[in-house]
Each structure stands twice: as structure tokens, then as C-alpha cells.
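A.B. asks: A structural model of the following input is requested.
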Amino acid sequence: MELVQYFLIKDENKLPVRRADIVKNVLKEYKNVFQEIMKRTSHTFEKVYGFKVVEIDAKNHIYILINQLKPAEGAPERISNPNTGLLLVILSVVFMKGGVVREASVWNTLKMMQVDPRENHRVFGDVKKLVTDDFVRQRYLEYTKIPHTEPLEHEFRWGQRAEVEVSKLDMLEFLGQLHGKDPQHWSQQYKEATNQASPGSSQPGSSQPGSSQPGSSQPGSSQR
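C.D. replies: I've put the predicted structure just below:
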């Protein structure tokens, strides 16, 4: 199926897929049967590939693929490449700081790992571009301007993809192992993590593919 191939190509770079692009590049004159084709595509991904098609932005109809295979025990997700490891470090910093953190704090953390955003890294290449451009376009991070700052400052939040792909409870348990602490030591973060893990909790991207239910989305004008 052409739409399955389209999703897979986009997923190679972890890029979200917009309904408008699906109609323009794949369905074309068959746009009136979008709902039915999306259902068939979702079924194919679940049964054949072990992926789930998730709509992370119901207002703008933006979809991603989620790997439904369970991650290895004790790790927030399989670290398949160095970029994923770097991303998880940044997500953990944002999570432990209450959900939002200034850019300078992230850069200081990376410098402690011998990763300087001002220099070209032998593994990550252009670190600043990777973090503020690639991870943002992939919807793992939000990178927004802080109003009324001079010089201009930015802050990071978890992006829509991170909210549905990354288990905060797994991440907290992983950090607990690293620091020799029980996850409940961080009471506020533990409460947030268990709320995410509970079946009845409301999470971004919980709507089904093709649904028309209204959803909240962050303003795109402040993102790069």
C-alpha cells in the first residue's frame, strides 16, 4: 500500500505526517475516502509491522508511528543510536525540572558530558542544530522563545511525540537506578509519571487516526 510506504519513509527520520501531505502526495483524487484508507493503513501497521498510528495533533491532523514492542526492562526505550541517548538525557532534564527548562541549563548539562553545542561533535555533528532543529521537527522537543528577555532566551518542553512515545515512569525508574534512589524519592515527578501510566489518564495523541475530535496543540509560531 502506497500510504504505508509513505509513513515508513517519513519515519526513517522520525518526521510526523500531516493529513494535508497525505492527501496531496498519496491519495490525491481519492481524498474523500481518507478515513477508510487510514483505518486500513493502521490495521496493516499493527498486524504486520508492530507499529501503531497515533494522531498527536487532532486540530492539525498530524500522525506518527509508535513502536508497540516493549522496551528492555530498566530503560525508558531502546537506545538504538547515540542521538536517542542524547535525546533521553535532555528529556530527563526537562522532566526533572518540572516540565520546562531554560536552554542554558540543557547546554550546561551536555557540557558536563563533554558535548559542547558551540563545537562540532565527532558523533552528533552540529549539536545545536540536532537539538533545536531536528528534535523539534520530529516533535520530541518544543523550543520556544521566552518573552521579554534581553538577550533573547529560549526554553525546552517535551514535544507531542515524546509525550506518547516515552514512559515517564520508566525514565524515573531508570534515573533511580543511576542515582541509587527509589523512584518515589522524587515525589512530584513520581506522581506525574504514575498519572501518565494510569489507563484513565488523558494523554496527547489519544485520539484515533482520522478522528475529528478537537485537540489541544501548542502554537507553532514560536517553534523552529
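A.B. asks: rest of the way, CA atoms for contacts and neighbours
C.D. replies: Will do.
A.B. asks: can you give me how far the longest helix anywhere in the chain is from the chain middle?
C.D. replies: Ordering each helix of the chain by length in residues (DSSP state H) puts helix 82-96 first. Relative to its parent chain, helix 82-96 has a centroid offset of 11 Å by Cα atoms, centre = their mean, to the nearest Å.
A.B. asks: just checking, what packs against it?
C.D. replies: Applying 3 or more Cα pairs under 8 Å, 6 or more residues apart in numbering; DSSP states H and E, we find helix 82-96 packed against strand 153-158.
A.B. asks: if we use 10 Å, what do you get?
C.D. replies: Using 3 or more Cα pairs under 10 Å, 6 or more residues apart in numbering; DSSP states H and E, the elements in contact with helix 82-96 are strand 101-102, helix 103-112, helix 135-137, strand 141-146, strand 153-158, helix 160-165, helix 168-179, helix 187-197.
A.B. asks: who touches stretch 75-87?
C.D. replies: 69-72, 88-91, 93, 110, 113, 115, 123-124, 127, 130-131, 135, 140-141, 162, 165-175, 177 (Cα atoms under 10 Å, 6 or more residues apart in numbering).
A.B. asks: next, the second sequence, to be compared with the first:
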Amino acid sequence: MDPPKKSQNVNVLDNTQSQSKAGDLEGTPVPIANAGEVVAAASTSGDVSVRGMLGSSQSSQRASYHPTVMGFTAGVPSVEGSHNRSRAVASAVFPTQEAINRKVVSLVHFLLSKYRSKQIVTKAEMLAEITRAYELSYQVIFTKASDCMWLLFGIDVIELYPLVHSYFFVPALGITYDGMQHGVPGIPKTGLVIIVLCIIFLHDNCVSEEELWRLLNNIGLYAGRDHFMYGEPRKLITEHFVQEGYLECRLVPGSLPPSHEFLWGPRARAETTKMKVWIFFASIVRQHPRSNPFRYAEALIEELLRS
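C.D. replies: As a prediction, the model looks like this:
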């Protein structure tokens, strides 16, 4: 079973990965690390910064171009004018990475609004959103934006009618909860549910509260501290995710002081599988699912038993 064909252009936090069972997620690239700027930009209005997101390069030099002068002197084309026109044409045909990233942010914002209103979206609407000037870069922009929806929000953008290129949105991996009513209103939380399920699976299906927060701290989530996308993550994870049945939180017997551990809840086991979660994780860390034979075999056995 091959990983889903998602683009690998979304920046993630790259660190050394461990194959040990206790450290499978140590330093693991996760979708809400560097690409979090996309979420901030997509969930707020006004001017935004795209530095460091989606693999953006250093700010490129913009072509010097004036529509009225055109580099001509007394009607005679100059060498400088010719170079300026060439740079202007190149800039129009091949927009800078920064310009593309800004259009990705704009498109993510637009796709989220469509998801909130439960509407399909067409290619024509997306082209209108990013403007026709970026038509030649549409596929790159659309791919990055759909990757952000999938990796950051846990929302899959699925083509509905290929002839007219229309798309609809569903929570990823079969999960039916998007969490938009919890935490920061209007922002899907399916991606965080999937991340926590990944962590639990990679820790032999049960992770201590201390270890869970240690790993979540690495991606900017701290208990008791508001997050721009999730709100207060402790309440979201230990209350709402548990109440919704995606997590089970239980007291560790004999622990002093009392400590808790997390397992998959009944709704998670009913709606998704270890294989789906494992493939999602493998796509994030840019590995084939079989790169860890132990985890792949565990997920495959469960898949066979469920069929």
C-alpha cells in the first residue's frame, strides 16, 4: 500500500528520526510546525507574512519596471530598457516564490470559507481568487493549498466532477469530527486529532501524559497556553477529544503523584484504522510506510482482521 500522492512541498520541522519504539516520533516532522504561518494567515484578515512557510526562498529581487517609461529614451530602445522589459516579462510568467506563497495563503483562506459554508469549489472560482495573472502557476498553488488543508487541518480536497474540476471537502482518514465548535471557532481541528492518534500508535498504542506534552511542545503546543489555531490545547485534547470519543484518558494505577495516559477512544477505532494513520504519518515524514516494518506489520494485521 503506497502513501497518498500528496505534494512534499509543505515545510515541516526536519530533525533526526529515531526508529526506537519509545522515540518513533522524536523530532518527527509534523504538519503544524513551520507551516503554521499558513494557518495564521488563513485564519486572519489583512496583510500577512509568508516568510519561512511552504519552502519559500529568500526574498527575491523584483524587476524594475515602469509602464510609462518602458526604458526608452527619445524613442530609442536602450540596453537597460530591454533588460527591464525582459525581467518584467519573466516576473509575469514566472512569479517569485514569495508571490506564489501569498497566493497559497489566499487560496487556503478561500478553501476554508468554502468548507465552513459546506460548498463545493470549482477551478474557475479558484482561478478568480488567485487572479488570472497566476493561471500558469495554478497547479502549483492549488497543490500546495490542498496539502495545507490536508496536513494542517486534516481536511481532504477531493475532486467531484473532473470535467468541470469541482471539489468538495471531507475530514481525512474517515474521521467525522472537525472540531470547529471547539477551541478557536471556525478552524478545523481534525489535523490535531490525527497527530495525537499518530503519537499514541507510535508509542505502543498508549502514551503517557508527560510524553504526549513533551512531543506537542516541540510543535508549539503548550498546556495552559493559548494557541492561535487551537485555543487552549489541554482543554481541547483532554476534554473535547475525550468527550467526542477519539481519546481515552485513564489514570495510571499506583502512580504518585497521579498521572494519566492516553489511548485511542472507541470513536477513533470505529472511524479510522492504524494503517490510515500510519500512511498519513509516513507521508508527513516523507517515508514509505514499509520503512518501519514493525509499525507497518502491526497496522496491516489490524487491517486484515477488520476485513
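A.B. asks: any idea what the TM-score is?
C.D. replies: After superposition, the two chains reach a TM-score of 0.52 (TM-score structural alignment, normalised by the length of the first structure), with 130 aligned residues with a Cα RMSD of 2.3 Å.
A.B. asks: among the contacts of stretch 75-87 of the first structure, which ones are buried?
C.D. replies: With neighbours counted by 16 or more other Cα atoms under 10 Å, the contacts of stretch 75-87 of the first structure contain buried members at 88-91, 93, 110, 115, 124, 127, 130-131, 135, 140-141, 162, 165-175.
A.B. asks: quick one on the thing from earlier: the longest helix of the first structure vs the second structure, mean deviation?
C.D. replies: Once the two are superposed, helix 82-96 of the first structure sits an average of 0.9 Å from its aligned residues in the second structure (mean Cα distance after the TM-score superposition for the first structure).
A.B. asks: roughly how far out does stretch 184-197 of the first structure sit from the chain middle?
C.D. replies: The answer for stretch 184-197 of the first structure is 19 Å, by Cα atoms, centre = their mean.
A.B. asks: what comes up buried for it?
C.D. replies: Buried residues in stretch 184-197 of the first structure, counted by 16+ other Cα under 10 Å: 189, 190, 193, 195, 196, 197.
A.B. asks: just give me the match in the second structure for the first one.
C.D. replies: Going back to what we said before, that points to residue 189 of the first structure. Aligned counterpart of residue 189 of the first structure in the second structure: residue 295 (TM-score structural alignment).
A.B. asks: touching, residue 63 of the first structure and residue 6? I think so.
C.D. replies: No: Residue 63 of the first structure is beyond contact range of residue 6, at 12.0 Å (criterion: Cα atoms under 10 Å).
A.B. asks: which one's more surrounded, those two?
C.D. replies: residue 63 (23 against 14; other Cα atoms under 10 Å).
A.B. asks: quick one: the helix or strand encompassing residue 65 of the first structure aligns where in the second structure?
C.D. replies: For residue 65 of the first structure, the enclosing helix or strand under DSSP states H and E is strand 62-67. Under TM-score structural alignment, the alignment places strand 62-67 of the first structure onto no residue of the second structure.
A.B. asks: same for that strand, what does it pack against?
C.D. replies: With contacts taken as 3+ Cα pairs under 10 Å, 6+ apart, strand 62-67 of the first structure sits against helix 2-12, strand 17-18, helix 19-22, strand 51-57, helix 160-165.
A.B. asks: winner for burial among the ones you listed?
C.D. replies: Sort those by mean neighbour count, taking mean count of other Cα atoms under 10 Å, and strand 51-57 sits at the top with a mean of 23.
A.B. asks: so how far is it off the chain centroid?
C.D. replies: On Cα atoms, centre = their mean, the centre of strand 51-57 of the first structure falls 11 Å from the chain's centre.
A.B. asks: swap in stretch 2-12 of the first structure?
C.D. replies: 18 Å.
A.B. asks: next, the angle from the host helix or strand of residue 142 of the second structure to helix 190-202.
C.D. replies: Following DSSP H and E, one finds residue 142 of the second structure within helix 138-153. Using axes from the mean of the first three to the mean of the last three Cα atoms, to 10 degrees, the inter-axis angle of helix 138-153 of the second structure relative to helix 190-202 is 60 degrees.
A.B. asks: equivalent range in the first structure for helix 138-153 of the second structure?
C.D. replies: Helix 138-153 of the second structure covers no residues of the first structure once aligned (TM-score structural alignment).
A.B. asks: could you say what helices and strands that helix packs with?
C.D. replies: Here helix 138-153 of the second structure touches helix 36-42, helix 97-116, helix 123-130, strand 155-161, strand 166-171, helix 190-202, helix 274-284, going by 3+ Cα pairs under 10 Å, 6+ apart.
A.B. asks: that helix vs helix 123-130, what angle?
C.D. replies: Using the same axes, to 10 degrees: helix 138-153 of the second structure against helix 123-130 is 90 degrees.
A.B. asks: roughly how far does residue 175 of the second structure sit from residue 226 of the second structure?
C.D. replies: Counting by Cα to Cα, to the nearest Å, the separation of residue 175 of the second structure from residue 226 of the second structure is 25 Å.
A.B. asks: compare the two (neighbour count), which wins?
C.D. replies: Between residue 175 of the second structure and residue 226, residue 175 has the larger neighbour count (other Cα under 10 Å), namely 21 against 15.
A.B. asks: tell me how far the residue nearest to residue 169 of the second structure when sequence neighbours are not counted lies from residue 39 of the second structure.
C.D. replies: Leaving aside its sequence neighbours, residue 169 of the second structure sits nearest to residue 157 (Cα to Cα, 6 or more residues apart in numbering; 4.9 Å). According to Cα to Cα, residue 157 of the second structure stands 16 Å off from residue 39 of the second structure.
A.B. asks: again, but for residue 204 of the second structure
C.D. replies: Residue 204 of the second structure is 31 Å from residue 39 of the second structure, by Cα to Cα.
A.B. asks: residue 85 of the first structure: neighbour count?
C.D. replies: There are 14 residues near residue 85 of the first structure, going by other Cα under 10 Å.
A.B. asks: next one: residue 153 of the second structure
C.D. replies: By other Cα under 10 Å, the residues close to residue 153 of the second structure number 25.
A.B. asks: list the contacts of it.
C.D. replies: Residue 153 of the second structure makes contacts with 31-32, 39, 112, 147, 171-172, 178, 187-194, 229, as judged by Cα under 10 Å, 6+ apart.
A.B. asks: switch to 6 Å and redo it
C.D. replies: Residues near residue 153 of the second structure by Cα atoms under 6 Å, 6 or more residues apart in numbering: 188, 189, 190, 191.
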